[in-house]
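Q: Predicted model and sequence below, questions to follow.
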Amino acid sequence: MSTALSSETLPTWPTPIKQRGLAVGASDSGHTKDSRAAVNTQKDEEKQALPEILLRPWQQGIENAGQPLTQTAARWQARIAAYARTSFLSAYAAFVDNTLVALLQALRLDDLFRKATPWLEDRLAALTGTWHRMADGRKLSYSLVNNTSPDFSIPRQYSAPLVLEEGAAELSNAKGAAAGYRPELAHFLSLCMKLVYEKEEVMQDTVETKWGLRYHKYFHTGTETFIAPEPEGGGATAFVPRTRAALLGSPHALVLVFRGSEPTNLINLRSSGRISMTERKGLGRVHDGFYGALFHDDNESGVLFDEIVKAIEAADPEGTKALYVTGHSLGAALSLLFAQVAACRKPAIADRIAAIYGFAPPRVGDAEFARHVSAAFCTTSSPGPNRAFRVCHGADIICRLPPRMLQYADAGQEVFVTSTGRVLFDPQEVKRWHNIEGWGFIPLYLYKVVAGVFDKREKFLRSLYRLFLLVTFPGLTDHWPADYEGKLRKALIREVEGKSGHTAVL
């Protein structure tokens, strides 16, 4: 008696050889032509079902063989040029971070910068008329980072408590994961990463008075200067990273935000410049500077990671609130590192993490670290939507440092914000725009300089900053926190306009 073969009984993926032999051998000699046709059809289906990774090399070999030599040469020329450009900018940034910073430290100019910063901030505030007015009538200057764009207002398209409440609701409804990318949440967290550069008084006043949230705690480690008393018994003074973070809250969620590198603080730059990696248990190899900024133990504040965990548990003793982690630049690296360490060592905290938004993030660790992040927070490995996002803008060189040639790898889902304000997710589209931003850097940047002059939310001084950075540090021209926040604000408003059909006010 013959066995009938059908598409319902046969697997779609290639059947092991022994199983295929049994299936065919089980049929007797009384097969009809239709039966043999069915077998041949099944073999064709199995061949078509072969994994793409097995077929791709043969297909590429055939396609490449038919390509003109000029096309192949042009493709390799483009690859070599892109590699050379990235390598040059990486080497330039490494020189600034390590050599120049060490020279300024040796000349004791770090203290001079630190003392001159408040004076310079006050002079710029007086020059531009940008002061933060407290409820008691006092005027405080904004930081050098935000003086050119000191607007911390929330657009009328959402409110801070509401956007955090919606995020908490999505977290509770999803299976074992938190909400994916949302424009309102992305913009609000970009405001948080921008605000954390300000004085603590300005932060607390903005959070409680303008945003309607609660200001829980401000974290700080390290000293204000490199100059520190020598340890007992002699020897070199231990380097203490200067790390800043804040914890905000609503009835439904908490927001942990890390501050990035301050432009006149050499301690921050030295932390970012320590690009060696060390194997950490359960993490893979991790950037020594970033790890030290989160785990250095000093006499005043102890281990920052432990302090933050205690503050989160105190702010939410029942463990019911969603937790959002964010930061810019150095702060973006620390936000991702904090989340992954929590996933490894404090699962109760990691389970609360609804999303991680790192703006202008440098690379944190090697491929193993990236795999751990993917398994814990990305949809490629874990159930539910993505929770870890790397938000990159234009030709920001920090997003490409430390370079891959040092075995660093990108971690998290990339969200690319173009110079024209588009927000992209598709890997192929992102790759295409990386090339556009790289090769069209000068015209795109000049476009942003001109557009900034007519932008009501930017001061004229910002255009001067852009031109200065274009000449001195071209890799940092798209790194400004205000660029990220401003682009995401406009993208959010355009999306709301498209849905409602009404014109929204920026």
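A: Nice, thanks for sending it over.

Q: CA only for contacts and neighbour counts going forward, please
A: OK.

Q: Which stretches in the stretch 201-350 of the chain count as strands?
A: 214-221, 243-249, 253-258, 277-280, 284-287, 297-298, 302-303, 322-328 (DSSP state E, counting those that start in this stretch).

Q: again with the stretch 1-150 of the chain
A: 131-133, 139-141.

Q: quick one, which of those is packed in tightest?
A: Counting by mean count of other C-alpha atoms under 10 Å, strand 139-141 has the highest mean neighbour count of those, with a mean of 19.

Q: What's the separation between residue 80 and residue 340?
A: Remark: distance between residue 80 and residue 340 (C-alpha to C-alpha, to the nearest Å) = 34 Å.

Q: ok, those two, which is more surrounded?
A: residue 340 (23 against 12; other C-alpha atoms under 10 Å).

Q: Pull the contacting residues for that one.
A: 283, 350, 372-373, 376 (C-alpha atoms under 8 Å, 6 or more residues apart in numbering).

Q: most neighbours, which of those residues?
A: Neighbour-wise, these (other C-alpha under 10 Å) top out at residue 373, 26 neighbours.

Q: Next up, a structure to set beside the first:
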Amino acid sequence: MSRRRLEGCDYVEISTRNDALFFDTSAVLVQSPGRKLTILSFRGTQPQNAINWLTGVSARAEYFPAGGKVHGGFQRGLRSTWPVLQELLLAALNARPICDALAHSREKYLSPCGAAKPEAPVSMVPAPITDAIPEEKELLPSLYITGHSLGGALAVLAAALLYAQADAGVFGRDRRQVRSWIRGVYTYGQPMVGDAAFASMNGDLGKKLFRHVYRRDIVPRLPPRIMGDFMHFGQQYDSSEASWMPGTRPARQAISLGLSNLVGVLSWFTQDVVPLQWVRLPFSWGDHSPLNYMRTSLEAAPGEEFD
């Protein structure tokens, strides 16, 4: 955040893990000094983490609160962090310090046996702000949600859940106010998360969803068709020599998990291990590396993401 000219931010990291239910979720919430800018970032798949991989392949569809069906593993991963995340996001929405909200949440959920539980919810009255930095004064109150790979899928579901809860009045604010607070969802190498009904129910959110796909990354083509009918929504951006450009062909589902992964591994091998420039396969695991997404994004001028 300091490299993006926002110093002195508060951040909270929330991690949950349950091997039996196949999820290991980590999210970081960042709040700017003036409390106008909030960023929610979900960690992507860790290559050595078997539970992360099991989260991805446990794709049995589950109903989403606002309608449609979504990837079961992704939904369980998000729901595991949501009780605390929801309270922190409520505090951020109301310009309250997220660190204070975290302390309240710990008392609420993790008080020792016999300890008194807090009776009053986190105040909805904004606290005085004394340490805002000049660059932040021009910003509107904004929430950005982001993630790579598995983290991108969780980012989309988190935004959709916020939309659904805003419609249900969970945040005690007008639905339009909560929805306008969500300024953008930026995902990188994101797999598909839901079916056609889920995509259509989130048409308005799709205007704020920017999916970035690096070259022939295999993950945006997953889950494969054999695991169910999934589809993307939102705006796709493809990599180019000049950073990111609007995509012309949305990523479509691969056919099978085994064959697609085999092709993806072979493509990575011919790209990075034994370079064979004349071999061009349709999918690649090598193109999924976050390093590729970071390098391409660095071609953009600092601050463009806030325009």
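A: On my side now, so go ahead. Only a predicted model underlies this, so the values are computations on that prediction, with no experimental measurement involved.

Q: Mind checking the strands of the stretch 1-150 of the first structure for the one nearest to residue 124 of the first structure?
A: strand 139-141 (8.2 Å; C-alpha to C-alpha).

Q: quick one: the helix or strand residue 463 of the first structure falls within to chain centroid distance?
A: Here residue 463 of the first structure sits within helix 460-472, counting by DSSP states H and E. Its chain's C-alpha centre and that of helix 460-472 of the first structure lie 24 Å apart, by C-alpha atoms, centre = their mean, to the nearest Å.

Q: Inside helices: which ones of the contacts of residue 340 of the first structure?
A: Among those, the members found in helices (DSSP state H) are 350, 372-373, 376.

Q: mean deviation (superposed) between stretch 155-162 of the second structure and the first structure, please.
A: Per the superposition on the first structure, stretch 155-162 of the second structure and its aligned residues are separated by 0.6 Å on average (mean C-alpha distance after the TM-score superposition for the first structure).

Q: That stretch corresponds to what range in the first structure?
A: Aligned using TM-score structural alignment, stretch 155-162 of the second structure spans residues 335-342 in the first structure.

Q: Over to stretch 284-297 of the second structure?
A: Going by TM-score structural alignment: stretch 284-297 of the second structure matches residues 475-488.

Q: Ends of the matching stretch, what's the gap?
A: Span of stretch 475-488 of the first structure from end to end, C-alpha to C-alpha: 21 Å.

Q: Please give the centre-to-centre distance between the match of stretch 155-162 of the second structure and its chain.
A: 12 Å.

Q: Which parts of the stretch 401-506 of the first structure are helices?
A: With helices called from DSSP state H, counting those that start in this stretch, the stretch 401-506 of the first structure shows them at 427-439, 441-453, 460-472, 481-500.

Q: Out of those helices, the one nearest residue 201 of the first structure is which?
A: helix 481-500 (19.9 Å).

Q: Can you spell out which helices and strands pack onto the closest one?
A: For helix 481-500 of the first structure, the packing partners by 3 or more C-alpha pairs under 8 Å, 6 or more residues apart in numbering; DSSP states H and E come out as helix 183-195, strand 413-417.

Q: let's see it at 6 Å
A: helix 183-195 (3 or more C-alpha pairs under 6 Å, 6 or more residues apart in numbering; DSSP states H and E).

Q: Find me the equivalent region of the helix it packs on in the second structure.
A: Under TM-score structural alignment, there's no match for helix 183-195 of the first structure.

Q: so that helix versus strand 243-249, what angle?
A: Angle, helix 183-195 of the first structure to strand 243-249, by axes from the mean of the first three to the mean of the last three C-alpha atoms, to 10 degrees: 140 degrees.

Q: which helices and strands sit right next to helix 183-195 of the first structure?
A: Checking 3+ C-alpha pairs under 6 Å, 6+ apart, helix 183-195 of the first structure ends up next to helix 481-500.

Q: List the buried residues for the helix it packs on?
A: Neighbour counts over helix 481-500 of the first structure (16 or more other C-alpha atoms under 10 Å) mark 481-494, 496 as buried.
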